[in-house]
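Q: Coordinates for the following, if possible.
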Amino acid sequence: MRIYTRSGDKGTTSLVYGKRVKKDDTRVEAYGTCDEANSMIGFALSQLLEIDFKEKEAIMKIFHKIQTALFHVGAELSTPKEKDVKWKVAQEWVDELEKIIDEWDAELDPLRQFILPGGHPAASALHVARTIVRRAERVAVKLDDEVNPLALSYLNRLSDFLFVSGRYVNHILGIKESVLHEES
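A: This next block holds a predicted model:
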């Protein structure tokens, strides 16, 4: 199978089931932004591969499942409304994110003020992924009733998860968070 098809050379692309749309279509922007977030998560994980820590295997397993789910969210966003979605987002996926958020957040210092994204490069990349997921959510909302509400819920919860993940990675690696200081 060749990577290039030349079918997009004139500014269009295919959705699932082959419907052609312009590359600036809201659906394309929504699933493309999910792909961007997924790539940033992969970049964050590549930073963690370089170091040894006891939670590494468990974290990698969790993120593999999340990257797979995010791929399915993108597939759902790229399926025209009138067509069946092969990989429907499920409530269990949202519930699982909430469970992990609660577990990891319980190990962190309570938030008393805003934190500044940063710390370990993996944590920083997770914060960038969080902002990309927020953008994906903003774009997907523009699709109104043309998208499974659970896809929106998943994106919303995923951004919360990525925020906690950035904090958690800094925590387990012993890196102190930087907090926002108001200028006097």
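Q: Please make it C-alpha for all contacts and neighbour counts, starting now.
A: Fine.
Q: Val133 is in contact with Ala37, isn't it?
A: Yes - applying C-alpha atoms under 8 Å, one finds Val133 in contact with Ala37, separated by 5.8 Å.
Q: show me the contacts for Ala140.
A: 26-27, 30, 77, 147, 152 (C-alpha atoms under 8 Å, 6 or more residues apart in numbering).
Q: That one belongs to a strand, doesn't it?
A: No - looking at Ala140 with DSSP: H, G, I helix; E, B strand; the rest coil, it is helix, so not inside a strand.
Q: ok, now how distant is it from Asn148?
A: As judged by C-alpha to C-alpha, to the nearest Å, Ala140 and Asn148 stand 10 Å apart.
Q: got it, and Asp9?
A: 30 Å.
Q: Next: His181.
A: 40 Å.
Q: With neighbour numbers in mind, choose between the two.
A: Between His181 and Asn148, counted using other C-alpha atoms under 10 Å, the more crowded position is Asn148 (19 against 10).
Q: Number of residues surrounding Ile101?
A: A total of 20 residues lie near Ile101 under the criterion other C-alpha under 10 Å.
Q: Another sequence for comparison is provided below:
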Amino acid sequence: MVVLSKIYTRTGDKGDTALGNGTRVAKHALRVDAYGTSDELNATVGLARLHAEGEADAALARIQNDLFDLGADLCNPEPEDGETPEYPPLRMVAEQTTRLEAEIDAMNARLTPLRSFILPGGSALAAHLHLCRTVARRAERLAVELAGAEPINSHAVTYLNRLSDWFFVAGRIANDDGAADVLWVPGANR
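A: Sure, this is the predicted structure:
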């Protein structure tokens, strides 16, 4: 259990921060950017939840919890060869992505196939879910960039990739099962 008795520590006043393993790095480090963006994504999911009810809200609550798991994973570098951490870091697992895939398949079964790209919008919930989708894509790009620079848990990247798909399909569900999707009309304003 986490206990936060003091919110400010002054330890980051000079522009560095501690990773989950205690290593100090610059606040602009790629790893910090990656888990910071997953935190930003979590905040956008919180906004979407203001417009969600029932199972949609419950699914978003599960995703918010997963995003904290993701942040915990990304803020803890992989141990050096032969190093055994005193407390093994929390890592994303394949089952979290598998759950998203099952939810995507169930939602997608309700939808007619797309015949056009759609524009973000429609209902308030759909618009917020599209914002979540774009932040998830940015978080994924940062995680992929981080993976190119140092080892990370591959399940973190896979989860983010699938999560953006989840937000896209959920956005269509939030638009009256796609009936209220806002369709792109190529060249409409020429």
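Q: Got a TM-score for the two of them?
A: Once the chains are laid over each other, their TM-score by TM-score structural alignment, normalised by the length of structure 1 reads 0.90; 176 aligned residues with a C-alpha RMSD of 1.6 Å.
Q: want to try CSV for the contacts of Ala140 of structure 1, with distance to Glu96 of structure 1 and secondary structure as columns?
A: Formatted as CSV, the contacts of Ala140 of structure 1 follow (distance: C-alpha to C-alpha, whole Å; DSSP: H, G, I helix; E, B strand; the rest coil):
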residue, distance to Glu96 of structure 1, secondary structure
Thr26, 28, helix
Arg27, 26, helix
Ala30, 23, helix
Leu77, 21, helix
Val147, 21, coil
Leu152, 15, helix
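Q: Give me the nearest residue to the most centrally placed residue in structure 2, chain neighbours excluded.
A: Computing the C-alpha centroid of structure 2 and ranking residues by C-alpha atoms, centre = their mean puts Ala136 first, at 4.6 Å. Nearest residue to Ala136 of structure 2, sequence neighbours excluded (C-alpha to C-alpha, 6 or more residues apart in numbering): Ser164, at 5.4 Å.
Q: what's the helix or strand for the one you found?
A: helix 154-174 (DSSP states H and E).
Q: in structure 1, what residues pair with that helix?
A: Per the alignment by TM-score structural alignment, helix 154-174 of structure 2 matches residues 149-169 in structure 1.
Q: With structure 2 overlaid, how far apart is that stretch on average?
A: Taking mean C-alpha distance after the TM-score superposition for structure 1, the mean distance separating stretch 149-169 of structure 1 from the aligned residues in structure 2 is 0.6 Å.
Q: just to revisit the earlier point, from the contact counts, what lies against whatever helix or strand comes next after the helix holding Ser164 of structure 2?
A: Once helix 154-174 of structure 2 ends, the next helix or strand along the chain (criterion: DSSP H and E) is strand 182-183. For strand 182-183 of structure 2, the packing partners by 3 or more C-alpha pairs under 8 Å, 6 or more residues apart in numbering; DSSP states H and E come out as strand 118-119.
Q: what sits up against the strand it packs on?
A: Contacts for strand 118-119 of structure 2 (C-alpha under 8 Å, 6+ apart): 181-184.
Q: neighbours of Ala123 of structure 1, just the number please.
A: Neighbour number of Ala123 of structure 1 under other C-alpha under 10 Å is 29.
Q: what is the orientation angle of the host helix or strand of it with helix 149-172?
A: Ala123 of structure 1 is part of helix 121-141, with elements assigned from DSSP H and E. Calculated by axes from the mean of the first three to the mean of the last three C-alpha atoms, to 10 degrees, helix 121-141 of structure 1 forms an angle of 170 degrees with helix 149-172.
Q: Give the aligned range of helix 121-141 of structure 1 in structure 2.
A: Residue span in structure 2 matched to helix 121-141 of structure 1, by TM-score structural alignment: 124-144.
Q: what do you get for stretch 30-41 of structure 1?
A: By TM-score structural alignment, stretch 30-41 of structure 1 lines up with residues 34-45 in structure 2.
Q: Buried residues in the matching stretch, which are they?
A: For stretch 34-45 of structure 2, burial by neighbour count (16 or more other C-alpha atoms under 10 Å) applies to 34-42, 44-45.
Q: Next, format the residues you listed as JSON lines and append secondary structure and distance to Asp105 of structure 2.
A: Converted to JSON lines, the buried residues of stretch 34-45 of structure 2 look like this (DSSP: H, G, I helix; E, B strand; the rest coil; distance: C-alpha to C-alpha, whole Å):
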{"residue": "Ala34", "secondary structure": "helix", "distance to Asp105 of structure 2": "28"}
{"residue": "Tyr35", "secondary structure": "helix", "distance to Asp105 of structure 2": "28"}
{"residue": "Gly36", "secondary structure": "helix", "distance to Asp105 of structure 2": "29"}
{"residue": "Thr37", "secondary structure": "helix", "distance to Asp105 of structure 2": "27"}
{"residue": "Ser38", "secondary structure": "helix", "distance to Asp105 of structure 2": "24"}
{"residue": "Asp39", "secondary structure": "helix", "distance to Asp105 of structure 2": "26"}
{"residue": "Glu40", "secondary structure": "helix", "distance to Asp105 of structure 2": "26"}
{"residue": "Leu41", "secondary structure": "helix", "distance to Asp105 of structure 2": "23"}
{"residue": "Asn42", "secondary structure": "helix", "distance to Asp105 of structure 2": "23"}
{"residue": "Thr44", "secondary structure": "helix", "distance to Asp105 of structure 2": "23"}
{"residue": "Val45", "secondary structure": "helix", "distance to Asp105 of structure 2": "20"}
